[in-house]
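Build me a model from this:
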Amino acid sequence: MLTGIKAAIGRQLARYLQKQTGRYVAFSVIPHASLCAALQPGDVLLVEGDRRISSAIKYLTRSTWSHAAFFAGGEAGRELIEADLQEGVRAVPLSTYDHLNTRICRPVGLSGPDLARVIAYMRDSLGKSYDLRNVLDLLRYLLPEPPVPHRWRRRMLALGSGDPTRAICSTLIAQAFQSVRYPILPEIRADASGAATREILHIRHYSLFTPRDFDISPYFRIVKPTIEDGFDYRQLEWTHDDPVASPAGGLSGPGRQPADLSPPSRPS
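Alright, predicted model coming up:
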């Protein structure tokens, strides 16, 4: 009886946390065609979410990014695999995040066989659902900015051992890369042996990883679709001809507008 009540409360909390806030501002959305052309299987797509839970995760991680999805290719090459709080591990089309700010993080030097294993790990996880009875794991996200000191915020994300923790802390993707011992942000400990001191990489527990870690990892390359195929600022189309630069470096004059930063179309 008590278990059923906890699960019902957990589902209600999950639905509440997954609702959009209505205050989201998209400042640098990558055009869908450019995102499609740039993504490669194995890439991690970071997302600045627009849901209630996103605000808390961004605050606790001190980061723009609140969600991570794995690009597996799939049908027509457009499949993202992600862990969703309500629906569990699922595959979604790339268009799901067309309206949000995103960033591509690409593992560097991952071998073909290991890439295949990482993709297989993610695909084998499809359909897994999350037990939402651990209500305490969800309550931490009800406050967009919980009054927690900086040094404790990351640990607050890793508190608890229930499925809600594993569903939202990028842990599935971290587990997939750790299955082939590909580093994200390992601990580095000095080991004195003889006259030489060498560094040993220690893989952190997967429950401690957040979307931000793929962004700052020294082993993932940041891929920006707008400049991957060549970028020439002289091809930008400004709202007005011959804009006059102000002393502060901006544009002066009435009605000045920023440039359209979409990549220039290629001649057919």
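
Please count neighbours and contacts with C-alpha atoms only from this point.
Will do.

Could you tell me whether residue 90 really is in a strand?
Yes - under the criterion used here (DSSP: H, G, I helix; E, B strand; the rest coil), residue 90 sits inside a strand.

what sits against the nearest residue to residue 81 once chain neighbours are set aside?
Distances taken as Cα to Cα, 6 or more residues apart in numbering place residue 91 nearest to residue 81, at 4.5 Å, with adjacent residues excluded. Contact analysis of residue 91 by Cα atoms under 8 Å, 6 or more residues apart in numbering lists 79-82, 126.

mind listing what the nearest residue to residue 94 once chain neighbours are set aside touches?
Sequence neighbours aside, residue 78 is the residue nearest to residue 94 in space, at 5.8 Å (criterion: Cα to Cα, 6+ apart). By Cα under 8 Å, 6+ apart, the contact set of residue 78 is 36, 71-72, 93-94.

cool, and residue 4?
Under the criterion of Cα under 8 Å, 6+ apart, residue 4 has no neighbours.

Can you classify it as helix, strand or coil?
Assigned state for residue 4: helix (three-state reduction, three-state DSSP).

how near is it to residue 132?
The spacing between residue 4 and residue 132, counted by Cα to Cα, to the nearest Å, is 10 Å.

Could you do residue 238 as well?
Between residue 238 and residue 132 the computed distance is 51 Å (Cα to Cα).

Residue 43 too?
Going from residue 43 to residue 132 by Cα to Cα gives 29 Å.

tell me which element residue 197 falls in.
Element membership for residue 197, per DSSP states H and E: strand 196-202.

Tell me which helix or strand comes right after that strand.
Moving toward the C-terminus from strand 196-202, the first helix or strand encountered (DSSP H and E) is helix 211-216.

so how many other residues sit close to residue 67?
Residue 67 sits with 24 neighbouring residues when counted by other Cα atoms under 10 Å.

you'd agree it is up against residue 211?
Yes - if you go by Cα atoms under 8 Å, residue 67 and residue 211 touch, sitting 5.8 Å apart.

Mind listing the shared neighbours of the two?
Each of 46, 169-170 lies in contact with both residue 67 and residue 211 under the rule Cα under 8 Å, 6+ apart.

Top of these by number of neighbours, please.
The most crowded member of the shared contacts of residue 67 and residue 211 is residue 170, carrying 27 neighbours; neighbours defined as other Cα under 10 Å.

Quick check, that residue in contact with residue 70.
No - at 9.8 Å, residue 170 does not count as touching residue 70 under the criterion of Cα under 8 Å.

Could you also give me the structure for this next sequence, so I can compare it with the first?
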Amino acid sequence: MGWMFDNLERLIARLQKPANRCQPLTSDDATTALRHTLQPGDVLLVEGKGRISSSIKYITQSTWSHSALYVGPISGATNGGEPHVLIEANIDEGVVSAPLSKYLHCQTRICRPVGLTDADREQVCRYAFERIGLGYDFKNVIDLMRYLFPCPFTHRRRRRTIALGSGDSRRIICSSLIAQAFDAVRYPVLPNITHIENKSGRCEIAEIRHSSLYAPRDFDLSPYFMVVKPTLPAGFNYKNMRWADLQVDAAQATLAPEIERGIAAMVQPDIP
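I've put the predicted structure just below:
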């Protein structure tokens, strides 16, 4: 079966190449704000443009096809003088570090774990860092697509599913890597909740889902992660927005006196 997954790996890598360039909705100021807003432990969700990314977005019914963990500058890891600050698992390279500029031209979202202690935040980042060099689990991607897409699985079989992927500890996907890092400190993402009745009343018991069942969207859906908009913490004033139609009106107002003088000069009779 190994040769089959090797061929499938090469096929997926070709399909992952972007179909078109990412077009950001935000300005250069927002890009600067993104750099200043990210904190270690934040999850950066990315709207990829590759064909595989489009499939993931369609099947998960989400904008996000990729996730990366922000850990801050990594000593000795740079790209053209820019430090690597992200750890991610991607199809081409497996688990690697990357600079933030890699995603500055893509739509992104920051998901921040609420109440995470400094010690646990450091442990989450260290967990991800120690997994640099692992391979990418292509079978987990395929299984996840089958799991999320309703046709191949009946509801009964989906409920019985406890893990996806190859089962190889040396291979992992992006969302699983980050889920495992938070599992290491018992921080919830989207745990399974069981309601239990006892003498003292009704209580909830949380059970950690297997990391292979996570998709990038789950960090966005999680009630324990806060969505952070980079343009807002620095102070946003809508009165400072420069609107295109108002700029045209202002330019026309500036030119109006000159136009009137020109017309007056043209119609003024010559006086001998």
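
re earlier: tell me which of the contacts of residue 91 of the first structure persist in the second structure.
Here those are checked against the second structure with both residues aligned by TM-score structural alignment, their matches' Cα atoms under 8 Å, and the contacts held in both are 79-82, 126.

Check these for burial and list the buried ones.
Buried residues within those, defined by neighbour count using 16 or more other Cα atoms under 10 Å: 79-82.

Closest one of those residues to residue 120 of the first structure?
For residue 120 of the first structure, the closest of these turns out to be residue 81, at 11.2 Å, with distances computed as Cα to Cα.

How about the contacts made by the closest one?
Neighbours of residue 81 of the first structure in contact, by Cα under 8 Å, 6+ apart: 69-72, 89-92, 122-123, 126.

give me the element residue 8 of the second structure is part of.
For residue 8 of the second structure, the enclosing helix or strand under DSSP H and E is helix 2-15.

mind listing what residue 251 of the second structure touches?
Shown here is residue 251 of the second structure, which makes no contacts under the criterion Cα under 8 Å, 6+ apart.

which residue lines up with residue 181 of the second structure in the first structure?
Taking TM-score structural alignment for the superposition, residue 181 of the second structure sits opposite residue 176 in the first structure.

ok, now residue 129 of the second structure?
Aligned against the first structure by TM-score structural alignment, residue 129 of the second structure finds its counterpart in residue 123.

Next: residue 18 of the second structure.
Residue 18 of the second structure maps onto residue 20 of the first structure when the alignment is built from TM-score structural alignment.

any idea how far the nearest residue to its match once chain neighbours are set aside lies from residue 209 of the first structure?
For residue 20 of the first structure, the nearest residue in space outside its immediate sequence neighbours is residue 51; the separation is 4.1 Å by Cα to Cα, 6+ apart. Between residue 51 of the first structure and residue 209 of the first structure the distance is 20 Å, computed by Cα to Cα.

Over to residue 39 of the first structure?
From residue 39 of the first structure to residue 209 of the first structure the distance is 22 Å (Cα to Cα).

What of residue 11 of the first structure?
Counting by Cα to Cα, the gap between residue 11 of the first structure and residue 209 of the first structure amounts to 24 Å.

Same question for residue 63 of the first structure.
Shown here: residue 63 of the first structure relative to residue 209 of the first structure, a distance of 13 Å by Cα to Cα.

Correct me if wrong: residue 78 of the second structure contacts residue 99.
Yes - here residue 78 of the second structure lies in contact with residue 99, judged by Cα under 8 Å, at a distance of 7.4 Å.

Please identify which of these two sits among more neighbours.
residue 99 (22 against 15).

What lines up with that one in the first structure?
Using TM-score structural alignment as the criterion, the counterpart of residue 99 of the second structure in the first structure is residue 93.

what sits against its match?
By Cα under 8 Å, 6+ apart, the contact set of residue 93 of the first structure is 78-80.

Buried residues of the helix holding residue 8 of the second structure, list them for me.
Neighbour-count burial for helix 2-15 of the second structure flags 9, 12-13 (criterion: 16+ other Cα under 10 Å).

okay, these in a markdown table with distance to residue 226 of the second structure next?
Converted to a markdown table, these look like this (distance: Cα to Cα, whole Å):
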| residue | distance to residue 226 of the second structure |
| --- | --- |
| 9 | 34 |
| 12 | 32 |
| 13 | 32 |
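
Kindly indicate which of the residues you listed lies nearest residue 118 of the second structure.
Residue 118 of the second structure lies nearest to residue 13 out of those, by Cα to Cα, at 37.0 Å.

so the closest one makes contact with residue 93?
No - with the criterion set as Cα under 8 Å, residue 13 of the second structure and residue 93 do not qualify as a contacting pair; they are 9.9 Å apart.

ok, now how distant is the residue most central in space within the first structure from residue 18 of the first structure?
The centre of the first structure sits closest to residue 46, judged by Cα atoms, centre = their mean, with a distance of 2.4 Å. Residue 46 of the first structure sits at a distance of 17 Å from residue 18 of the first structure (criterion: Cα to Cα).

Same question for residue 128 of the first structure.
In this structure, residue 128 of the first structure lies at 18 Å from residue 18 of the first structure, with Cα to Cα as the measure.

Three-state assignment for the residue nearest to residue 37 of the second structure when sequence neighbours are not counted, please.
Taking Cα to Cα, 6+ apart, and ignoring the residues beside it in sequence, residue 37 of the second structure has residue 230 as its nearest neighbour in space, at 5.8 Å. Taken by three-state DSSP, the conformation at residue 230 of the second structure corresponds to coil.

What residue in the first structure is paired with residue 230 of the second structure?
Using TM-score structural alignment as the criterion, residue 230 of the second structure maps onto residue 225 of the first structure.

Residue 63 and residue 209 of the first structure - which one has more neighbours?
Higher neighbour count among residue 63 of the first structure and residue 209: residue 209, with 24 against 15, using other Cα under 10 Å.

pretty sure the more buried one contacts residue 167?
No - between residue 209 of the first structure and residue 167 no contact is recorded; they are 11.6 Å apart, counting by Cα under 8 Å.

just the strands in the stretch 151-268 of the first structure please.
187-193, 196-202, 220-223, 244-245, 251-252 (DSSP state E, counting those that start in this stretch).

what's the mean gap between the first one and the aligned bit of the second structure?
So that's strand 187-193 of the first structure. After superposition onto the second structure, the average distance of strand 187-193 of the first structure to its aligned residues comes to 1.1 Å, using mean Cα distance after the TM-score superposition for the first structure.
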